[in-house]
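**Q** sequence and predicted structure, then a few things I'm wondering about:
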Amino acid sequence: MSALLDGDLSGASRMAGVELTEYFVTDRARWLWQFRLDQMAADPGHARWMVRQAVVGDKGLVVGHTGFHGPPDEAGMVEIGYSVAPDFRRQGYARSTLVELLRRAAAEPAVTTVRAAISPGNVASLATVSGFGFVEVGEQWDEEDGLELVFEVPARRFTRRAHDEDSPGR
């Protein structure tokens, strides 16, 4: 993330082991890298919960980034975040990324609830979460994104066994 903040895309790609795209050095992405680095500096144990690249297929195609906003809170809630680069949108990558985030959350014993906070105008993300059992529980104001609708779903719904019995979208 430090290399990305410095605009060193090739160095960041070498360190990540995959070819990152210009999407990772946009102003919006750089804000995220700084925010996450500050979080990890405050508590290095949070690093495993933070953002990572979303990689698809055997050739390591990087379509965006994904992760959690931090470790589970005292109630067991984690908030997800994902972003797909414009060239890869509307191809199912956001849905696939969401499936993996939900499976990862369900595999963590400390996680009981998964939250998604989405701008009311982000029609694509609202559609992405709609088939996964998320329920709108309120709204919040985000200093970076403005008004967000808050959705939650029990993490246990996405364990391997629960997924086999009641897969998302059913």
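**A** Noted; the coordinates are in hand. Numbers count the residues shown, from 1 in each chain.

**Q** going forward, measure contacts between C-alpha atoms and count neighbours the same way
**A** Fine.

**Q** helices or strands up against the longest helix that the chain contains?
**A** Looking across the chain with DSSP state H, the single longest helix is helix 27-42. On a contact count with 3 or more C-alpha pairs under 8 Å, 6 or more residues apart in numbering; DSSP states H and E, helix 27-42 meets helix 2-5.

**Q** adding another structure so you can compare the two:
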Amino acid sequence: MAFPPPPPGPWTSASSPGYSVYATPLPALEALEAGNLPLASSLAEAVSLPPLPDFLISDANRGIWRRRLDLVNRDPEQFAWISRLVVYEDVGVKKGPGDEEKGGVIVGRIGFHGKPDERGTVEVGYEISPEHRRKGHAKAAVGIMIEVARRAKGVNVLKASVEPDNLASRKVVEGAGLKKVGRKVHARRGLEDIFEMDVSQ
């Protein structure tokens, strides 16, 4: 089944003021997968993204970029759904005495695991940079993804997979309205609880 792609973004939501979810340029994803943060940052800067944090080239994240790039290589339509960056706009960058402008900071990554499956399900996955955790960033970013899923034509279900001992992530998805529907054993991550939400229009 063919699904129209979501809007290019940046994605925002009135329920998450100050936050935007930006597409990661494909060449920047390739640079991140290679562990080349300076190159990735220069490519991201060209599309007005803030500096990229080091956590984006952790071993775990490089593995994610590799899997996402493999997915896109097999099916270019996947790119519109995957691997975006969470930008938080904070007032505090002063241009002059008494004058302030917003300064964006990348606080994490988020995206769908791919385009919708045959039942119209998209799965959301995210990670917040360690220094920005427990500050509400995940809640805000997931809120944006819920709104995107609701607006996307043909999407019926939003899904999230959470390891049973990841209480912080469980709190985020349950707080967003997703309900536990079962468990599965993932080939790489092990046991996971499955949460879902009806987002059909």
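**A** Sure thing, it's come through. Given the structure is predicted, the values throughout are model-derived calculations rather than measurements.

**Q** report the TM-score for the pair.
**A** With the length set by TM-score structural alignment, normalised by the length of structure 1, the two chains reach a TM-score of 0.89; 157 aligned residues with a C-alpha RMSD of 1.2 Å.

**Q** coming back round to it: how big's the offset between the longest helix of structure 1 and structure 2?
**A** Following superposition, helix 27-42 of structure 1 is found to deviate from structure 2 by 0.3 Å on average (mean C-alpha distance after the TM-score superposition for structure 1).

**Q** tell me, that helix lands on which residues of structure 2?
**A** Aligned by TM-score structural alignment, helix 27-42 of structure 1 falls on residues 59-74 of structure 2.

**Q** chain neighbours aside, what residue packs nearest to Gly138 of structure 1?
**A** Using C-alpha to C-alpha, 6 or more residues apart in numbering and skipping the chain neighbours, the partner closest in space to Gly138 of structure 1 is Val150 (5.2 Å).

**Q** just give me the match in structure 2 for the one you found.
**A** Aligned by TM-score structural alignment, Val150 of structure 1 pairs with Ile194 of structure 2.

**Q** and its match, what element?
**A** Here Ile194 of structure 2, judged by DSSP states H and E, is contained in strand 190-198.

**Q** mean distance, that strand to its aligned residues in structure 1?
**A** Mean deviation for strand 190-198 of structure 2: 0.5 Å (mean C-alpha distance after the TM-score superposition for structure 1).

**Q** can you tell me the SS state at the residue mapped onto Val122 of structure 2 from structure 1?
**A** Val122 of structure 2 maps onto Val78 in structure 1 when the alignment is built from TM-score structural alignment. Following DSSP: H, G, I helix; E, B strand; the rest coil, the label given to Val78 of structure 1 is strand.

**Q** which ones are touching the residue lying closest to Val78 of structure 1 once chain neighbours are set aside?
**A** Spatially, and ignoring its direct neighbours in sequence, Val78 of structure 1 is nearest to Pro72 (4.7 Å; C-alpha to C-alpha, 6+ apart). Contacts for Pro72 of structure 1 were tallied using C-alpha atoms under 8 Å, 6 or more residues apart in numbering; they are 78, 110-111.
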